[in-house]
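Enquirer: below are the sequence and a predicted model; questions follow.
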Amino acid sequence: MYIKLCTPSEITQWARYIWNRLSVPKHRFSLWLALLDRHKTKYRLHQYGISTDNLCAICGSAPETSAHLFFECSYSLDCLAAVTDWLGLSCTRKNFLQILNWTRRYCKSAFKRKIIFAAVAGLVYAIWRPRNTLVWEGAVPAVATVIQTLKYSVKQRAIQLCQDRINELDKSWLFAL
């Protein structure tokens, strides 16, 4: 038992995406749950016999799995398109892990990479929260409202934590967002 406890565990590929200092802690937690497929979606609750149906709360056209809710649903695709336009990304990936891997490979600036990681984490939270609002209160906010809140939180977190530590090019890019 001692040897099993002492052996190092596998390092996950996505750990660097989640534990990014520029991400808001509640965004990190939501992304972590999404990567582990542990959100309490209707599909999972239906498997346990808790929910009466397993259809997506937002679009109602497919089972509400994490894969569907995050970037297959029409609402989340609209949110993703707004965030990629905001950040100036040309990534056409439709899965948050693929987006994070693409960013790690092709984004040259470490600061921009961290901002994109923080934005994707925030986007996962920003999609999960309106889904819960719809389930519990019966209303879903507009995509523009959700994205405006996301932009503000990501940008303010970055400005607050590292305004003095970034170069002028990255600083001008951040303030232009």
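Expert: Sure thing, it's come through.

Enquirer: only C-alpha atoms for contact and neighbour calcs from this point on.
Expert: OK.

Enquirer: burial check on residue 29, number of neighbours?
Expert: 18 (other Cα atoms under 10 Å).

Enquirer: and the helix or strand where residue 170 lies, how far from the chain's centre?
Expert: Residue 170 belongs to helix 168-176 when assigned by DSSP states H and E. Taking Cα atoms, centre = their mean, to the nearest Å, the mean C-alpha location of helix 168-176 is offset from the chain mean by 23 Å.

Enquirer: pasting the second one now:
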Amino acid sequence: MLKLKPELHKMMRCNVGDERSVSFWFDWWTDLGPLISVFGNRGTRDLRIPLDASVCVAAPNGLWTLPPARSDEAETLQVVLSTMQPPSPVRGQDSFLWRSGACSFLPKFSSKATWNIIREPSPLVSWNKMVWFKEEIPRYSFVSWMALLSRLPTRDRLISWGLLVPPVCPLCSLDSETHDHLFFTCTFSTAIWSHFAGWMFPTPPLAFASVADIMNLPRITSRSGAGTVLKLLLQAIVYSIWRERNHRIFRDSSSTVAAIAKVVDRSMRDRLLSLPPPPPDGTVSLLQLYFSTPVSSRLSFI
């Protein structure tokens, strides 16, 4: 019989069938939990059931057959078994269930449910939907998430770790590289943001906090799908700025502001084109919504 680690017992239950594959001692097949944890090492002697026995050993003739109770634990077990049907071939094979909630178990394993159970939940941050949403591009979301947390290895962080690197920003060479400078106050980054200024955001944002404020503008909240297009655009710009920064450092190559803007525009069109079309009720698609912005038509001629 397979002996599961104690933490796995909390995640699994056994659905009683013929009980030929369920361990009498180590699987969780009664409300008492794994019986080895109830009886300890003396359990095999008290119940006269070997340590490697399956549950069907306790019901050889279709009835629960245990020796007279000689302890409180054995008496409790007999009471519990009196409420359970003995194993039988007509009930089919045993099955194992995975925890799907606080008090529910399902025959299918869910990584999401398991993660929600074993993790320590924390309050949702205000910007969670700005980073994680259904239409996201995973690598864009990851870089945006790291940028929001100020966890990207910018030069100010590398210097704080004791590394000998030049502090100057590789995009503008005018100031020290920090998260706020790299993505918002750098003249190169500001020029990229300015390319996309329009009905979505009137002026380039000054920090990630102002990006979150843009999401709450009436022109965004009042139009269906505008929030999704804006979130994709914000992440595409942040990702492209970070990518250009790395190219300049590690590949010794650089692109112009116009070239970066064209890359952002192309990635937006490709992603929005890959999304399912809207229902035939007159709803404007996200791609059409993006095309309705003045900047998208302007960029197509760069």
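Expert: Alright, I've got the coordinates. Being a predicted model, the structure only gives us computed values, none of them experimental.

Enquirer: for the helix holding residue 170 of structure 1, list every residue counted as buried.
Expert: Neighbour-count burial for helix 168-176 of structure 1, counted by 16 or more other Cα atoms under 10 Å, picks out 171, 174.

Enquirer: biggest helix in structure 1, by residue count?
Expert: Identified as the longest helix of structure 1 according to DSSP state H is helix 110-137.

Enquirer: return the residues in contact with residue 77 of structure 1.
Expert: Counting by Cα atoms under 8 Å, 6 or more residues apart in numbering, residue 77 of structure 1 makes contact with residue 71.

Enquirer: counterpart of it in structure 2?
Expert: Aligning on TM-score structural alignment places residue 77 of structure 1 opposite residue 190 in structure 2.

Enquirer: where's its match relative to residue 154 of structure 2, distance?
Expert: Counting by Cα to Cα, to the nearest Å, the gap from residue 190 of structure 2 to residue 154 of structure 2 is 18 Å.

Enquirer: residues touching the equivalent of residue 164 of structure 1 over in structure 2, list them.
Expert: Under the alignment defined by TM-score structural alignment, residue 164 of structure 1 is paired with residue 278 of structure 2. Residue 278 of structure 2 makes contacts with 284-285, as judged by Cα under 8 Å, 6+ apart.

Enquirer: again, only using 10 Å
Expert: 284-286 (Cα atoms under 10 Å, 6 or more residues apart in numbering).

Enquirer: could you look up the SS state of it?
Expert: Three-state assignment for residue 278 of structure 2 (DSSP: H, G, I helix; E, B strand; the rest coil): coil.

Enquirer: ok, now residue 51 of structure 1?
Expert: State at residue 51 of structure 1, reduced to three classes by three-state DSSP: coil.

Enquirer: map residue 159 of structure 2 across to structure 1 for me.
Expert: So, by TM-score structural alignment, residue 159 of structure 2 is matched to residue 46.

Enquirer: now that match: closest residue in space that isn't a chain neighbour?
Expert: Leaving aside its sequence neighbours, residue 46 of structure 1 sits nearest to residue 54 (Cα to Cα, 6 or more residues apart in numbering; 5.8 Å).

Enquirer: if I look at the one you found, how far off is residue 48 of structure 1?
Expert: Residue 54 of structure 1 is 11 Å from residue 48 of structure 1, by Cα to Cα.

Enquirer: intersection of neighbour lists for these two?
Expert: residue 42.

Enquirer: which of these two has more neighbours?
Expert: Set residue 54 of structure 1 next to residue 48 and count neighbours by other Cα under 10 Å: residue 54 wins out with 18 against 9.
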